[in-house]
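build the 3D model from these lines:
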Amino acid sequence: MTESNVNEHYLIEIKEEEASVIAENNVKNQTSSGNQNEESVNIASSIRRKLPSKAPSPPSTCIYRVPDALKKLHENDFVPSLVSIGPFHHGTKNLQAMEEFKLWYLHQLLDRKPNLETKLEHIVEKIRSMEDYCRECYNEKLDHLSSEAFVEMMVVDGCFILEYYRKRKGEVPADADDPLFNISLAMSPTLTSDLVMLENQLPWRVLDCLFQLTKVPNGMYKSLSELTRSCLPIRGSMSDDHLEQTLESRHLLDNVRILSAELDKKEEIMPFWDSMPSASQLQQIGVIFQPNRNNININITFLEGVMEIAPITIQGDNPVFRNLIALEQCESGPHKYQISTYARALGDLIKSSKDVEFLMEKEIIHTSLNKEDIADFFNNICNGFATSSCCKSCWQVSLTVRQYYKQHWLQRLIVYIKHNYLYNPSSIWSVSNAIVLIIVLTVLQTIYSVLSYYKS
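Below you'll find the predicted structure:
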């Protein structure tokens, strides 16, 4: 065989080998493509099986863990120190002492036999029928609690709350040696605080069911709303509209919110909050502050230089205000930011102990704490907020106040001169100059007011 024939034969073998490799790769690609198509079909089928046949129902979640950003700043206001209610702190070691009291209160309730439906088996049956709903009320999976343990917790905790409130209001007698009502042990204020903490709630539906099953014949309170209203930290009297709104309560803390805030379902939400001047600054330009005693709601209004604020009581052992804010920060819905916005407004008005003293004189703030502590409370009230959003009604008040403050620039200048020159003179010359300047500015202010009147 010649050299050319050898080379030609070699080239033919290479081409045949390349063709074989290409064919093999094509087969592999086709197989791979087929496998991928099959996997896609399987995934699509899996997704299709999970698709719901109808629209999901509205979420029933209403009891939340407090966000870390809020809790780490004021943990004592969000973590119970005496009694655990519900699953979040169930089994906590330092709260175990109260478990004996819960069972004793349940024993007393059953032993009293307030009505024919007050039978433990009947109570358990009713609560067990709503177990799924109750679990969905919490924003965490509660798989660590068996059905038996969960239902028992709902029954024991719920009956304890009702029995405690009934004893507290005198509807049923309390034992003379009951430490929860023994003033020397001072446990009652702590217990009251624990029962309004966001992480320490039971669904309202559970409490209402237990109330009906254990209702005292011819008792003082015909409904759960009436009983809780008498025990919760709420100012003023309950209107018919508020009484009707409480039927929509989701838990005790939500009941406080409904009775404390003007829950307008059509309230618009603004994406930001603009600060107002402090109460002292506004008082210096002639703004009149008045307590709004006719309105149970947390509310602020401003009209023609008069600011009306719903009175508020702040106590060191009452964390309800911060828990109401935490509830609003956790949830979504038409009532979002009502109390948070009110807190922002008070945080603007109260910048120092001087502002606190002024608002206390006007009977807007009621407290047993010192003025410095109250000022510090409001200066830090907005720390940890997840957003600067606010409700439009209070934002509108803030806008009107800022505009009013800017329009009264002459009064602000007079106040500045009095404070820096007249009241703290460094020389006779500064005093005489200040007096002359104040007279000139006062005349200008009078002229400006007259012109504004005729222009309007």
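
going forward, measure contacts and count neighbours with C-alpha atoms only.
OK.

please enumerate the helices of the stretch 351-456 of the chain.
Here the stretch 351-456 of the chain has its helices, by DSSP state H, counting those that start in this stretch, at 353-361, 371-379, 392-407, 409-417, 428-455.

the stretch 51-200 of the chain too?
Secondary structure of the stretch 51-200 of the chain (DSSP H, counting those that start in this stretch): helices at 68-71, 97-112, 120-128, 131-136, 147-168, 188-194.

can you list the buried residues in stretch 411-422?
Using 16 or more other CA atoms under 10 Å as the test for burial, stretch 411-422 gives Gln411, Arg412, Ile414, Val415, Ile417, Lys418, Tyr421, Leu422.

that should have said stretch 89-100, apologies.
Quick answer for stretch 89-100 (16+ other CA under 10 Å): His90, Glu99.

got a list of contacts for that stretch?
Here stretch 89-100 makes contact (CA atoms under 8 Å, 6 or more residues apart in numbering) with Ser81, Leu82, Val83, Ser84, Glu199, Asn200.

in this structure the fifth one contacts Phe78, no?
Just to be clear, that refers to Glu199. Yes - Glu199 sits in contact with Phe78 when judged by CA atoms under 8 Å, with a separation of 7.0 Å.

which residues are in contact with each of these two?
Contacts common to Glu199 and Phe78, judged by CA under 8 Å, 6+ apart, are Val66.

buried sites along stretch 60-76?
For stretch 60-76, by 16+ other CA under 10 Å, it's Thr61, Cys62, Ile63, Tyr64, Arg65, Val66, Leu70, Lys71.

from Cys330, how far out is the fourth one?
Translated: Tyr64. Per CA to CA, to the nearest Å, Tyr64 is found 7 Å from Cys330.

Leu369 now?
As judged by CA to CA, Leu369 and Cys330 stand 29 Å apart.

so for the two, which sits in the more crowded spot?
Neighbours were tallied for Leu369 and for Cys330 using other CA atoms under 10 Å; the higher tally belongs to Cys330 (16 against 11).

I'd like the structure of this one too, to check against the first:
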Amino acid sequence: MENEDHVAIEFEAMLEKAHTLFSNKSCCIYKVPHDIRQTNEDAYTPMVVSVGPLHHRNPRVLSMENLTVNELVKLILVDCGFVFELFLRYDEGPTEDDVIFSKSWLQLRLSYDLLLLENQLPLFVFVKLYNLAFASSDGDDEFPSFMDLSYSYFSAENNVNDQIVHFTDLCRYCILKQRRPCERKHKHFVLGHSASELLEAGLKFQVVNKSSPIDILDLKFEHGVLTIPHITVDDFTEVWLRNIVALEQCHYPDEHYITDYVNFLKQLVNSNRDADVLIKAGIIQSDVSGSDISVAKLFRDVDKHILLENYNVNYLQICDDLNAYYKHPCNTKMATLRRDYFPTPWKTAASIAGIILLLLSVIQTVCSILQVK
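Okay, here's the model as predicted:
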């Protein structure tokens, strides 16, 4: 009995120390789930500057911390001070001898690091500390607001709502803009055929007019034409896509719009041939280091280990329509006819001439038969 009481006491103590992984909606700083993170550690790890506690004392970024103590409050003060200085220098216009902005590679790396999900502090912390440091006693605002500095630094529109929780969330919101919540269903969308297969079935791919405001998530399928907004795929695309998808997995279980988009493109672009179809259509501009197969691998890798329970009904409908289009026998036969007999202007002319000669031969034969009768 005494032994049982001892176990009960230890168990109660263990429960008191325990804490939930995601306590409530106010939680916004996440450690990327292990199975997602292991597919590409570098995409979630800061290279130059660490912000917040998750990568504190990481040897890769230790040279930028200048820290002498480990207390969380001092850590936050130092990190916030660095970001304030960075944003203010950027806003004022950096000088040629600036230690950061004089080196373009360092400036870009800093921007990338500040968008990583594990490298965040809540925006309200930045705003409150900034207001304490730079608020004017006479009410004359000498300095721009912290949010205005953030919009400027990340080239974001300054009409972002007040629900943004940190810089990764700001990046996501800039892509979504004013997108309204869409209907969702507990049904996985399955695109049974890749871009090259759909092309062979007669489907046409069209890019959204680049001169108009582009919503990269706005996919449409009408009258045998799949319209997809233009996207530039470069070496940083995987990083921001991975971190936004990880954020949606942790924080937006019912509003994972970017994840839906990545999932669709993963199914559409399976290979080098598929990537080439979208590149030739002007939908994808590939600036990645390596061959076009990297484009297909990028979307596959970003979507790996992502678990979803509901899906965008618009994408579900597009997938169903595309699958039905491919299965329709008339579409396949017309595509085969165009591919085999009308692939180039010269071959088209030759095919038309052959058809005309065939018709003339038939007419001549019929006339000969009628004359004999």
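
whichever of the contacts of stretch 89-100 of the first structure end up buried, select them in ChimeraX.
Applied in ChimeraX, the following selects the buried portion of the contacts of stretch 89-100 of the first structure according to 16+ other CA under 10 Å:
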select :82,83,84,199,200
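
now the most centrally placed residue in the second structure: closest residue in space that isn't a chain neighbour?
What sits nearest the mean C-alpha location of the second structure, by CA atoms, centre = their mean, is Leu241, with 3.5 Å. Distance criterion CA to CA, 6 or more residues apart in numbering; nearest residue to Leu241 of the second structure, sequence neighbours excluded, is Val302 at 7.0 Å.

which residue lines up with the one you found in the first structure?
Using TM-score structural alignment, the equivalent of Val302 of the second structure in the first structure is Ile381.

near its match, how many other residues are there?
Ile381 of the first structure - counted by other CA under 10 Å - has 19 other residues nearby.

same deal with the one 3 residues further on?
A count of neighbours around Gly384 of the first structure, defined by other CA under 10 Å, yields 17.

contacts only, for it.
Ala69, Leu70, Leu73.

one more pass at 6 Å, please.
Gly384 of the first structure makes contact with Ala69, Leu70, according to CA atoms under 6 Å, 6 or more residues apart in numbering.

and what of Tyr221 of the first structure?
Listed by CA under 6 Å, 6+ apart, the contact partners of Tyr221 of the first structure are Leu227.

surely it forms part of a helix?
No - counting by DSSP: H, G, I helix; E, B strand; the rest coil, Tyr221 of the first structure is not part of a helix but coil.

distance of it from Arg229 of the first structure?
To Arg229 of the first structure, Tyr221 of the first structure is 10 Å away according to CA to CA.

next one: Gln245 of the first structure
From Gln245 of the first structure over to Arg229 of the first structure the distance is 12 Å, taken as CA to CA.

those two - which one has more neighbours?
Just comparing Gln245 of the first structure and Arg229: by other CA under 10 Å the higher neighbour count belongs to Arg229, 20 against 15.

grab the nearest non-local neighbour of Ile258 of the second structure.
Val245 is the one closest to Ile258 of the second structure (CA to CA, 6+ apart), at 6.5 Å.

the one you found -> the first structure?
Using TM-score structural alignment, Val245 of the second structure pairs with Ile325 in the first structure.

and the helix or strand containing its match against the second structure, how far off on average?
Assigned by DSSP states H and E, Ile325 of the first structure belongs to helix 320-330. In the superposition with the second structure, the average deviation recorded for helix 320-330 of the first structure is 1.0 Å (mean CA distance after the TM-score superposition for the first structure).

residue range for the helix or strand just after that helix in the second structure?
With elements assigned by DSSP H and E, the helix or strand that comes after helix 320-330 of the first structure is helix 338-349. Aligned using TM-score structural alignment, helix 338-349 of the first structure spans residues 257-268 in the second structure.

also stretch 60-76 of the first structure?
Aligned using TM-score structural alignment, stretch 60-76 of the first structure spans residues 26-42 in the second structure.

what's the span of that stretch, first residue to last?
Stretch 26-42 of the second structure has an end-to-end distance of 27 Å (CA to CA).

what do you get for stretch 23-40 of the second structure?
Across stretch 23-40 of the second structure, first to last residue, CA to CA, it's 27 Å.

who's in contact with that stretch?
Contacts of stretch 23-40 of the second structure with the rest of the structure, by CA under 6 Å, 6+ apart, involve Glu118, His305.

so how far is Trp429 of the first structure from the match of Val245 of the second structure?
For Ile325 of the first structure, the distance to Trp429 of the first structure - CA to CA - is 53 Å.

those two: which is more packed in?
Neighbours per residue, other CA under 10 Å: of Ile325 of the first structure and Trp429, the larger number sits with Ile325, 24 against 10.
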